[in-house]
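Visitor: Here is my input; please provide its structure:
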Amino acid sequence: MLELSVRRRQGDFQMDVKLAAGPGVTALYGRSGSGKTSVINMVAGLARPDSGRISVDGRVLFDSESGIDLAPEQRRLGYVFQDHRLFPHLSVRGNLEFGRNRVPVAERTVDFHQVVEVLGVGHLLDRRPSLLSGGEKQRVAIGRALLASPRILLMDEPLASLDSARKAELLPFISALAGEFAIPILYVSHAMDEVLRLADTLVLMDQGRVAAAGPLEQLMSDPGLRPLTGRYEAGAVVSAVVAGHDTAYGVSRLTFPGGTLLVSQTDQPVGAKVRVRIHARDVAISIEPPERISVRNVLPAMVTSVTPAGSFLVDVVLSVGGTPLWVQITALAQAQLSLKSGMRVHALIKALTMARGDVAGVRR
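Guide: Okay, here's the model as predicted:
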């Protein structure tokens, strides 16, 4: 468990951050300049708070009142940067062993062979970093950090420098880390597809402060947080299970408490737990049950709130079997439909609007 309550002034920028990060992946998400990297640098000891306290598993790393400020190498934390920062003169094996050799034998909690297997770098052990792809370099960097047997793993946008193909290659490895090694991860990102795939807890940063924190599904479905989650990202995140695939039509069936969703075929196996991002702009509302239409997802729902959103838009939150679904409609549509809290309606979602990037497998 990471507990942090710190203040720090950086020029005209004032940070005042309080957060707690437990097991699994805690994602710090926000615009560039919101203070995400500064937070993990303070945890790592690379930046010093002006005041406050930082502790991991009850061990105090920094306390301004007590005068405690452990050096980075004394904090037993793993740090994975945007760039891999591997030692060019060492092989992959040498880079991995560098992290392990800095830890006394009695304090090593992470097995070398397990790291090699989970990260899939066994065939790379004798290569130098110059012969690796970008994704392979980052896997080795993650392995080196893990083999330092850290109390917590800090990851500062580790996929930011990779193209989409290398990012897709690396995401499953990062997703496996928390479950395989039981090491809490503090993950910095401004890419929602990464957060959707990885995060157990979402922390929204804004102007040097924590604006909101909680389960990802809850925060992403809150219209009030739209300025922080992003206008393009506006929508709900639904937890579901893969029920089947229809390869003849290129679709998959997902089940959740509100019913069944048809989506573009996913590569997740039957029975896998997934998260589905449903953009608010891709949902329509019908008062009456529609007939003979091309939309495949028609779900009974109840209106829970109707709120003007400016620019002639209206935010509508529906409950679909207890699962919140966020919809954006025009003010004209609202004038014609007269939606009110408690009204029974139908949510219409096109299967093809949910691409593969909107369906992500999760560990639990």
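Visitor: drop to CA atoms for contacts and neighbour counts, all remaining ones
Guide: Will do.
Visitor: ok, then the element right after the longest strand along the chain?
Guide: In the chain, taking DSSP state E as the definition, the longest strand is strand 297-310. Next along the chain after strand 297-310, taking DSSP states H and E as the criterion, comes strand 313-320.
Visitor: residues of that next one that come out buried?
Guide: Neighbour counts over strand 313-320 (16 or more other C-alpha atoms under 10 Å) mark 313-320 as buried.
Visitor: what packs against it?
Guide: Counting contacts by 3 or more C-alpha pairs under 8 Å, 6 or more residues apart in numbering; DSSP states H and E, strand 313-320 packs against strand 297-310, strand 323-330, helix 331-337.
Visitor: Dump these to a markdown table, plus mean neighbour count.
Guide: Putting the helices and strands packed on strand 313-320 into a markdown table (neighbours: other C-alpha atoms under 10 Å) gives the following:
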| stretch | mean neighbour count |
| --- | --- |
| strand 297-310 | 18 |
| strand 323-330 | 22 |
| helix 331-337 | 13 |
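Visitor: among the ones you listed, which is nearest R144?
Guide: strand 323-330 (40.6 Å; C-alpha to C-alpha).
Visitor: quick one, the closest one and strand 313-320 angle?
Guide: Using axes from the mean of the first three to the mean of the last three C-alpha atoms, to 10 degrees, one finds that strand 323-330 and strand 313-320 are set 150 degrees apart in direction.
Visitor: just checking, what packs against the longest strand of the chain?
Guide: Using 3+ C-alpha pairs under 8 Å, 6+ apart, strand 297-310 is in contact with strand 259-264, strand 313-320, strand 344-349.
Visitor: which ones are touching the most centrally placed residue in the chain?
Guide: With distances taken as C-alpha atoms, centre = their mean, V195 lies nearest the centre of the chain, 1.9 Å away. Counting by C-alpha atoms under 8 Å, 6 or more residues apart in numbering, V195 touches 27, 29, 189, 202.
Visitor: Can you name the residues that contact the second one?
Guide: Taking C-alpha under 8 Å, 6+ apart as the criterion, Y29 is in contact with 36, 188-191, 195, 202-205.
Visitor: Can you give me the neighbour number for T353?
Guide: Other residues near T353 come to 15 when the count uses other C-alpha atoms under 10 Å.
Visitor: With adjacent residues omitted, what lies nearest to H279?
Guide: G235 (4.2 Å; C-alpha to C-alpha, 6 or more residues apart in numbering).
Visitor: May I have the residues that are in contact with the one you found?
Guide: So G235 contacts 220-221, 223, 277-281, 325-327 (C-alpha under 8 Å, 6+ apart).
Visitor: Out of those, which sit inside helices?
Guide: In helices, defined here by DSSP state H, the members of those are M220.
Visitor: In TSV: the contacts of G235, plus distance to S264.
Guide: Converted to TSV, those look like this (distance: C-alpha to C-alpha, whole Å):
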residue	distance to S264
M220	22
S221	22
P223	26
R277	13
I278	13
H279	15
A280	18
R281	18
L325	19
W326	20
V327	20
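Visitor: Before we compare anything, build this one as well:
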Amino acid sequence: MNNVISLFHRTARQGKPTLAAGQRAVPPAPAAPSVPAAPESAGLTLALTIQRGDFSLQINNTLPLQGVTALFGRSGCGKTTLLRAIAGLDRHAGATVQCGAAIWQQGSHFVPVHQRRIGMVFQESSLLPHLTVAQNLLYGFNRLAKHTPIQLQPEQVMQLLELTPLLQQAPEQLSGGQRQRVALGRALLSQPQLLLLDEPLASLDQQSRSEILPFLQRIASQTGIPMLLVSHQLDDVVKLADNLVLMQHGGIHSQGPLQQQLLQPELAAIGAMSLLHAKSSGSKHHLLQLSIGQQQLQLPAPLHADTASYSPTSYRLRIQARDVALSLTPLNDSSVSNQLQVSISGINPAPHPAETLVQLTLEGQPLQALLTKQSVERLELQIGQQVYAQIKAVALD
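Guide: Okay, here's the model as predicted:
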């Protein structure tokens, strides 16, 4: 990851980001009819034990059914196995799967996958090659509409995912990102109460990944359908998720809001980073002026931002710990314009023996800085101390 901070715009109309730094601009869906939100529920209750050879998956947890929840962990930790059990693709004796008030599996009771009101998207789009985009989207929809309450109409989904120009094309004529957008549309038209996404970006090149991410963000913000995302790419998780479930060795190691979960020491080996929420306070000299609590920071405005189309009011900032420096006092004779007062909340070992991970609090939000042990000792940093976090504006996208 080359950027210090990746910036994700949020529109005044939407509660989730719709544009990622370095990605192709995707303007908000034009005047789409409102999409009814999925009903809130107590959560997704899971109790299961799966043994396959030397691998054992043991889960006894309740996952949130709000926003985007990411199942994150190394390959082989059990993410996809768990997702398939939730979907009902695999049946395991003794398992309990309950989605809100709906019991999908318990004892001898088992609801088959086609009755679970789940939309699924996998690494491969699995579109029917002999059908057009329109036919793939509507495959099964008309039959479903006869006996299922319809909350998402085809026109809404086509508008949401900007599929109208593609309707008469065959799948082989589409890019990887376009195929995944059609797969997402088909999943939404199944009228799901829950979306399951199994590595939906894994088979895409970088450009296609950049194209599809804003649409996933748009789905999360405009439909209200809870999403369960399987990924082993922390970058994708930080761009999309509200909650993170960290899986290790066939179990759930920890779970909670993404901002707090990023502090887990297990993630430091991948690349310690932080997620900050900021509000817009205008722009000047092609620089966005943002506020975090009572403090201000600035960064270059994205060149592709169409300010005539929307007015972002809040932002989601991803900051790598290695790109945060600390000083004991503000640096007046420095080119670094972003100097934010923070307090030290923790000093912990880092994966490299020469480094230290310093936990900070910025206006109530967690921030991390990766420093050398030598610097920590030279500055005599201590928990509770007030210091200044230095972040270069020109490094922000």
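Visitor: so what corresponds to the residue nearest to H279 of structure 1 in structure 2?
Guide: G235 of structure 1 maps onto M273 in structure 2, with residues paired by TM-score structural alignment.
Visitor: for M42 of structure 1, same thing?
Guide: M42 of structure 1 maps onto A85 in structure 2, by TM-score structural alignment.
Visitor: so that match sits in a helix?
Guide: Yes. Assigned with DSSP: H, G, I helix; E, B strand; the rest coil, A85 of structure 2 falls within a helix.
Visitor: got a list of what it touches?
Guide: A85 of structure 2 neighbours (C-alpha under 8 Å, 6+ apart): 91-92.
Visitor: As a check, name the ranges of all strands in the stretch 151-300 of structure 1.
Guide: 153-156, 185-189, 201-206, 209-215, 235-246, 251-256, 259-264, 273-279, 283-286, 297-310 (DSSP state E, counting those that start in this stretch).
Visitor: how close does the residue lying farthest from the centre of structure 2 get to L57 of structure 2?
Guide: Distance from the C-alpha centroid of structure 2, by C-alpha atoms, centre = their mean, peaks at D333 (38.3 Å). Distance, D333 of structure 2 to L57 of structure 2, by C-alpha to C-alpha, to the nearest Å: 56 Å.
Visitor: Trace L202 of structure 1 over to structure 2, please.
Guide: So, by TM-score structural alignment, L202 of structure 1 is matched to L244.
Visitor: cool, and V115 of structure 1?
Guide: Aligned partner of V115 of structure 1 by TM-score structural alignment: V157.
Visitor: likewise D163 of structure 1?
Guide: Residue pairing (TM-score structural alignment): D163 of structure 1 is matched to D205 of structure 2.
Visitor: Quick one: residues contacting its match.
Guide: When contacts are counted by C-alpha under 8 Å, 6+ apart, D205 of structure 2 touches G176.
Visitor: roughly how far apart are it and I212 of structure 2?
Guide: 11 Å.
Visitor: same check, this time on F72 of structure 2
Guide: Applying C-alpha to C-alpha, one obtains 19 Å for the distance of F72 of structure 2 from I212 of structure 2.
Visitor: Highest neighbour count among the contacts of Y29 of structure 1?
Guide: Going by other C-alpha under 10 Å, K36 tops the contacts of Y29 of structure 1 with 28 neighbours.
Visitor: What residues does that one make contact with?
Guide: Counting by C-alpha under 8 Å, 6+ apart, K36 of structure 1 has contacts 28-30, 188, 205, 208.
Visitor: swap the cut-off to 7 Å and go again
Guide: 28, 188, 205 (C-alpha atoms under 7 Å, 6 or more residues apart in numbering).
Visitor: What lines up with the second one in structure 2?
Guide: Read that as V188 of structure 1. Looking across to structure 2 (by TM-score structural alignment), V188 of structure 1 lines up with V230.
Visitor: ok, now which ones touch that match?
Guide: 70-72, 79-80, 197-199.
Visitor: The same query, at a cut-off of 6 Å, please.
Guide: Shown in contact with V230 of structure 2 (C-alpha atoms under 6 Å, 6 or more residues apart in numbering): 70-71, 198-199.
Visitor: tell me, how many neighbours does L19 of structure 2 end up with?
Guide: With other C-alpha under 10 Å as criterion, L19 of structure 2 counts 28.
Visitor: residue range for the helix or strand containing it in structure 1?
Guide: If you go by DSSP H and E, L19 of structure 2 is part of strand 17-20. Aligned by TM-score structural alignment, strand 17-20 of structure 2 falls on no residue of structure 1.
Visitor: how big's the offset between the helix or strand that comes right after that strand and structure 1?
Guide: Note on strand 17-20 of structure 2: by DSSP H and E, the next helix or strand toward the C-terminus is strand 44-52. Its aligned residues in structure 1 lie a mean 1.7 Å from strand 44-52 of structure 2 after superposition (mean C-alpha distance after the TM-score superposition for structure 1).
Visitor: Determine the angle, from 0 to 180 degrees, between strand 44-52 of structure 2 and strand 194-198.
Guide: Angle, strand 44-52 of structure 2 to strand 194-198, by the same axes, to 10 degrees: 30 degrees.
Visitor: Can you pull out the residues in contact with strand 44-52 of structure 2?
Guide: Under the criterion C-alpha under 6 Å, 6+ apart, residues 56-63, 95-99 lie in contact with strand 44-52 of structure 2.
Visitor: redo that, cut-off 8 Å
Guide: The contact list for strand 44-52 of structure 2 (C-alpha under 8 Å, 6+ apart) reads 56-65, 92, 94-100.
Visitor: Buried ones only from the residues you listed, please, as a PyMOL command.
Guide: Buried residues among the contacts of strand 44-52 of structure 2 (16+ other C-alpha under 10 Å), as a PyMOL selection:
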select buried, resi 57+58+59+62+63+64+65+95+96+97+98+99+100
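Visitor: Which of the contacts of strand 44-52 of structure 2 fall within strands?
Guide: Per DSSP E, those map to strands at 56-63, 96-99.
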